[in-house]
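[1] Here you go, sequence then predicted model.
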Amino acid sequence: MVAATPATAVTGQLVSATALRTYPTRSDVDAALTADKFDPGTNHFGVRTWRLVYRTTDASGAPTTASGLVALPINDRRKLSTVSFGHGTEIFKGDAPSTSEDVFLIGPALTFASAGFAAVAPDYLGLGVGPGVHPWMDVPSETTASLDLLRAARDFARTEGKVLTRDVYASGFSQGASAALGLAQALQSGADPWFRAAAVAPISGAYDFRRAEIPALFTPEVHPVLASAYTTYLLVAFDRLHDIYPAPGDVFRKPYVGLPALFDGTHTGQEVIGALPATIDELLTPRGKAMLLHPTGRFARALAEVDSVCTDWTPRMPVRLYYSPGDEEAVNANTDHCRSTLPAPKVDLGVNRDYNGFVHEGSEVLGVPAITRWFLQLSV
C-alpha cells in the first residue's frame, strides 16, 4: 500500500512564494490554452500563478524542500475546492510546472483555475527548484510532495484572501496518473486532518509496470526510441533508490554504460534522447533484459509498490480512468489491468495526434477539459 510519510511540524510549511504570471481575463487564459490546442470551453475567470517552495521529505524520509505551481482564479469567491494535477515524465529540472512556460505543463493548472478551482501542480522531488535528483516513479515521494504542496497552498491562499475547502480533486497524466491515485489513497487513509479526496481522475497511466508496461517495451506497441528512454530512466532511478544492479555495465551495453549520468536533471530531454540507441535491444545486456522481464528481489518489490496504486485499496470516492486508444507510451493494457482491480469506469477520450504527433501526449490535451467538466459537475 502506498503511504505518505507522516506529517511533522514542518512538512508542508511554506518557504517562499514567487509571483509568476497573471492572465487578467478569461480571454487571456483562452489565448494561452488554445496556443497549445487545449479546449478553453470550461474557462470562466482570469488566473494568477505562483511558484511555492515548501518543506517536505525525500524518498528516504529525510527533510528537504520541493517546489510546485499554484494557480488561483481571479474572482470574488473566497472558498475554493482544490484540484491537484500531477505532470507526466520529465528529465530536465526546468521542465516542471513552476519553472516552465510550456503550456503542456501549466495548461492543466490554468484550465482548473479558470474553471473556478484552486489548482496545484507539484514539480515532485528534484524537479523545478527542488534539490537533488528526481526519484522517477517513486509513488510514496510523489504522494508526499503532492500532499505537502496542498498544505503549503492552503497557507498561501489565505494571503490572497482565499480559503481552500476540504475537498481535493486529484488528477494527473502519465507518471502523474499514479501520483494522483497515490494522493487519493493517502487522503482516504487520513494522511491529513483537513483535506479529503473528493474524486480522482487519472489519465493514461502506467499502472502495471510488471505485467503490462515492461513487456510492451519489447514490442512494437511502444515507440522504440521512447522504449529506450523509459527503460533507462526506470533502471537508473530504481537503482539509485533500491540498488538493483552492481554497476551500469551489468545492464547497459557499451557504449551506453554512461547513460545514467545524463539523468541528473541538468540535461534536457532532447540531449538524453539524442544519446539513446534506436531500440531497446541495442541498449540492454542479456542480464538487463532478463532483469526487466523477470524481476526479482529488491526490483520486484519496488515494482510491486508502483503497481499498488490500483491493487491495494478500494476507493470511497468517485473514480474514472481516462485513456486514448493506441497509446504508444503508456499502453492501454495498463488501464485495463487497473480497471480489473479498481472498481472504476474507463473513459475513452478518442485520439488526438495534434500535440507532437503522439497519442499519449494528446490524451492529456483531451483529458484535462473532460475532467474539468466532470469535477465541476461533482462540485455543485
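    Arrived safely, thanks for sending. Residues are numbered from 1 along each chain as shown.

[2] Could you use CA atoms for every contact and neighbour count after this?
    Will do.

[3] Please enumerate the strands of the stretch 51-200 of the chain.
    Here the stretch 51-200 of the chain has its strands, by DSSP state E, counting those that start in this stretch, at 63-74, 79-86, 118-122, 163-173, 196-203.

[4] Got another one to weigh against that:
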Amino acid sequence: MADTNTCPPLTRASVLAAHALIKSYIHETPVLTNTTLDTLASTPRTAAELKGTEWDLEVTGKQPARPKIRFWFKCENYQRIGAFKARGLFMLLNGLKRRWKWRSNHAQALALAARENGIPAHIVMPTISAPPKIAATKGYGANVIFSGSTSTEREAVTKEVIEKTGARFVPPYDHPDIILGQATAALELQSQISSALSSSKSSPKRRLNAVITPCGGGGLLSGTALACSDPAAQGGPILVFGAEPSFSGADDGRRGYYSGQRVETVKSLTIADGLRTPVGKYPWSIIYEKKLVAGMYSVGEEEIKKALKLVYERMKVVVEPSAVVGLAVALFNEEFRSMVERDAGEEGWDLGVVFSGGNVELAALGRLFAEE
C-alpha cells in the first residue's frame, strides 16, 4: 500500500499545491454550458413523468419541484486518458518519487502516469472491463493481469502480483494524494466559472453555488469537497453533493451517509460501471466525518440513460454513463430539485456538474440505446 504518513494534509491549501505540482502533466479541461439543459432542469416535471415513481403526485400530494438551475459542465472526458483519474495518479506518483526508492480509468491513468515517470506498472483489471479501457492501458505500456469482477477476486490477484514482482499497491481512490489530485478539477472549475461570469453581462451577484459529482470510491467527490471548503478564499460558500446509481445497491455512499456507517462492500452491475465500488476510508473521512459534503442523491438506470442521451444529442459530447449521474440527479431526482428550489429561491443556482470521463465502448453504447 502506498505510504500515507508523509502526505500533505487534506486541506484546500494542499489542493492548490497539488495543482501547481501536476499542472504540467494534465489538461485544463473545458467548461461547457447548454441552454437547452438549463431550461429542461428549470421546468417542472409533469404528472405523467412522475407517475409510478416515488414522487408520484397522486401518492405524495405534492407539486413538482420548480428549481432554477444553470449548468456548468466540467468536461473531464477531455482529460488525458479520457477521465479525471489522471489527476490523482500524477499527484500520487510524484509523491512516490519523493518518498520511495523504487514500482477501469484508474488503470489507464496509472499506466500513463507510470510511463511518464519511468516506472513499470502492473495493472489488475476485471475480465469484464470495457475493451477500449483494456486496449488503452496496454497501449501506455502497462502489464495487464486479469481477475474476476468482485473486489475479493481483484485483491487476491493483486496480492499475487505484489508477491511475484515486489511492486507497491497503488489504490484507485483511497489515498490522500489521489484525493488531492482529483480535487484540482474543482479548483479549475471555480476559476473558469468566475472568469466567465466576470466577463459576461450576467448579474454581479452570480457565482458558483454548488457542485455535484459522481461517487464511486469517493476520490473525486471528497476532493471536490476539499477544493470547495474555504468560503473566504472562493468568494462564498459552495455546496458539494454526491450522485450515485440506485441500481442493486450501488448507492452505498448515500446509504452510508444517511445511516452514519460506511458501507464496505458493493455488488452491482449498474450501467454506470465506474461507480460500482464502495466509498474508501479516506474519502469517507471528508465526505461524512468532516461534513464537507452537503448531501448524497441517487437515480435509476433509466434516468442515467435519459441523461446520457441528452448529452449526446444536445451537447454532442462523448461521455460514459458514470459521468452523467450528477446531471441525472439534477434533472430527475425530485428530492434534489426540491432542495434547490427551497435553498436557491428565485435567483436559482449556478451548478457545476463534473463529467468524470468519456471511456465508453461504442458497441456497448449501441446495445444500451437499442434496448429502449
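    That came through, no problem. Please read these numbers as outputs of a predicted model, since none were measured by experiment.

[5] Could you get me the TM-score between them?
    Between these two chains, after superposing, the TM-score reads 0.38 (TM-score structural alignment, normalised by the length of structure 2); 199 aligned residues with a Cα RMSD of 5.2 Å.

[6] hang on, the earlier thing: single out the most deeply packed of the strands of the stretch 51-200 of structure 1.
    Greatest average neighbour count among the strands of the stretch 51-200 of structure 1 goes to strand 118-122 (a mean of 30), per mean count of other Cα atoms under 10 Å.

[7] Surely residue 49 of structure 1 and residue 17 touch.
    No - counting by Cα atoms under 8 Å, residue 17 is not a contact partner of residue 49 of structure 1; they are 10.0 Å apart.

[8] For the two, indicate the residue with more neighbours.
    Between residue 49 of structure 1 and residue 17, residue 49 has the larger neighbour count (other Cα atoms under 10 Å), namely 23 against 18.

[9] residues in contact with the more buried one?
    Residues counted as contacts of residue 49 of structure 1 (Cα atoms under 8 Å, 6 or more residues apart in numbering) are 19-22, 69-72.

[10] With distance to residue 271 of structure 1 added, can I get those residues in TSV?
    As requested, the contacts of residue 49 of structure 1 are arranged in TSV below (distance: Cα to Cα, whole Å):
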residue	distance to residue 271 of structure 1
19	30
20	27
21	29
22	32
69	25
70	29
71	31
72	34
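
[11] hang on, isn't residue 147 of structure 1 packed against residue 182?
    No - applying Cα under 8 Å as the test, residue 147 of structure 1 and residue 182 come out as separate, 9.8 Å apart.

[12] Overlap of the contact sets of residue 49 and residue 17 of structure 1?
    With Cα under 8 Å, 6+ apart, residue 49 of structure 1 and residue 17 have no common neighbours.

[13] related to what we said a few turns ago, nearest to residue 231 of structure 1, of the strands of the stretch 51-200 of structure 1?
    Closest of the strands of the stretch 51-200 of structure 1 to residue 231 of structure 1 is strand 163-173, at 18.7 Å (criterion: Cα to Cα).

[14] Contacts for the closest one, please.
    So strand 163-173 of structure 1 is in contact with 78-88, 118, 154, 157, 177-181, 183-184, 194-205, 364, 375, going by Cα under 8 Å, 6+ apart.

[15] quick one, helices of the stretch 151-300 of structure 2?
    Ranges of helices in the stretch 151-300 of structure 2, per DSSP state H, counting those that start in this stretch, are 151-165, 176-198, 219-227, 231-234, 252-259, 281-284.

[16] What is the fourth one packed up against?
    In this structure, helix 231-234 of structure 2 packs against no helix or strand, with contacts taken as 3 or more Cα pairs under 8 Å, 6 or more residues apart in numbering; DSSP states H and E.

[17] Could you list the buried residues of it?
    Within helix 231-234 of structure 2, the residues that qualify as buried are residue 234, counting by 16 or more other Cα atoms under 10 Å.

[18] what's the answer for the fifth one, then?
    Buried residues in helix 252-259 of structure 2, defined by neighbour count with 16+ other Cα under 10 Å: 252-257.

[19] Put together CSV for the helices of the stretch 151-300 of structure 2, with distance to residue 355 of structure 2 on each row.
    CSV is the format used below for the helices of the stretch 151-300 of structure 2 (distance: least, Cα to Cα, whole Å):
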stretch, distance to residue 355 of structure 2
helix 151-165, 25
helix 176-198, 10
helix 219-227, 11
helix 231-234, 22
helix 252-259, 19
helix 281-284, 19
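
[20] ranking those by burial, who's on top?
    When you average the neighbours per residue for each of the helices of the stretch 151-300 of structure 2 (mean count of other Cα under 10 Å), helix 219-227 leads with a mean of 31.

[21] ok and it relative to helix 176-198, angle-wise?
    With axes from the mean of the first three to the mean of the last three Cα atoms, to 10 degrees applied, the angle from helix 219-227 of structure 2 to helix 176-198 works out at 60 degrees.

[22] For helix 219-227 of structure 2, which helices and strands make contact with it?
    Applying 3+ Cα pairs under 8 Å, 6+ apart, we find helix 219-227 of structure 2 packed against helix 12-22, helix 176-198, strand 208-214, strand 239-245, helix 281-284.

[23] I am finished for the moment; much appreciated.
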